[in-house]
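Generate a structure from the sequence data that follows.
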Amino acid sequence: IPEKYVIVHEKLGTWNSPEWQEWIRPTFPEQSIRKDYD
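Predicted coordinates:
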């Protein structure tokens, strides 16, 4: 998941539920890796 997507979804609150956290965890690397995909 690119860092820019993380920023948008954090502002919107769309990934705040426990279900979403479980679903995105496997595709949620460290911030440095996410920034490489921006």
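
Every contact and neighbour count from this point should use C-alpha atoms.
OK.

quick one: residue 11 and residue 4, what's the gap?
From residue 11 across to residue 4, the span is 11 Å (Cα to Cα, to the nearest Å).

The two: who's more crowded?
residue 4 (13 against 10; other Cα atoms under 10 Å).

host element of the more buried one?
Using DSSP states H and E, residue 4 sits in helix 3-12.

Next, the second sequence, to be compared with the first:
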Amino acid sequence: MLKINDIGPQHYRDAMAHFAGHVHVVTTDGPGGKRGATV
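Model (predicted):
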């Protein structure tokens, strides 16, 4: 069973700032059809 740790929102954001990176979503709806990619 998982142990749940109760941390505050600021501590969570501070921790994620060290690991999270940028995410870009690219989409198109052109003659070739609908396409999308997450980069």
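
what's the TM between chain one and chain two?
The TM-score (TM-score structural alignment, normalised by the length of structure 1) is 0.37; 19 aligned residues with a Cα RMSD of 2.1 Å.

returning to that earlier point: against which helices or strands is the helix holding residue 4 of structure 1 packed?
Helix 3-12 of structure 1 is packed against helix 31-36, with contacts defined by 3 or more Cα pairs under 8 Å, 6 or more residues apart in numbering; DSSP states H and E.

List the buried residues in the helix it packs on.
Using 16 or more other Cα atoms under 10 Å as the test for burial, helix 31-36 of structure 1 gives residue 34.

Do a quick rundown of the helices in structure 2.
For structure 2, helices defined by DSSP state H occupy the ranges 9-16.

And the strands in it, which stretches?
For structure 2, the strands defined by DSSP state E cover 25-30, 33-38.

Can I get these in CSV including distance to residue 16 of structure 2?
Formatted as CSV, the strands of structure 2 follow (distance: least, Cα to Cα, whole Å):
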stretch, distance to residue 16 of structure 2
strand 25-30, 20
strand 33-38, 20
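
Rebuild those as JSON lines, extending it with distance to residue 10 of structure 2 and mean neighbour count.
Below are these laid out as JSON lines (distance: least, Cα to Cα, whole Å; neighbours: other Cα atoms under 10 Å):
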{"stretch": "strand 25-30", "distance to residue 10 of structure 2": "26", "mean neighbour count": "10"}
{"stretch": "strand 33-38", "distance to residue 10 of structure 2": "27", "mean neighbour count": "9"}
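
Sweet, I'm off.
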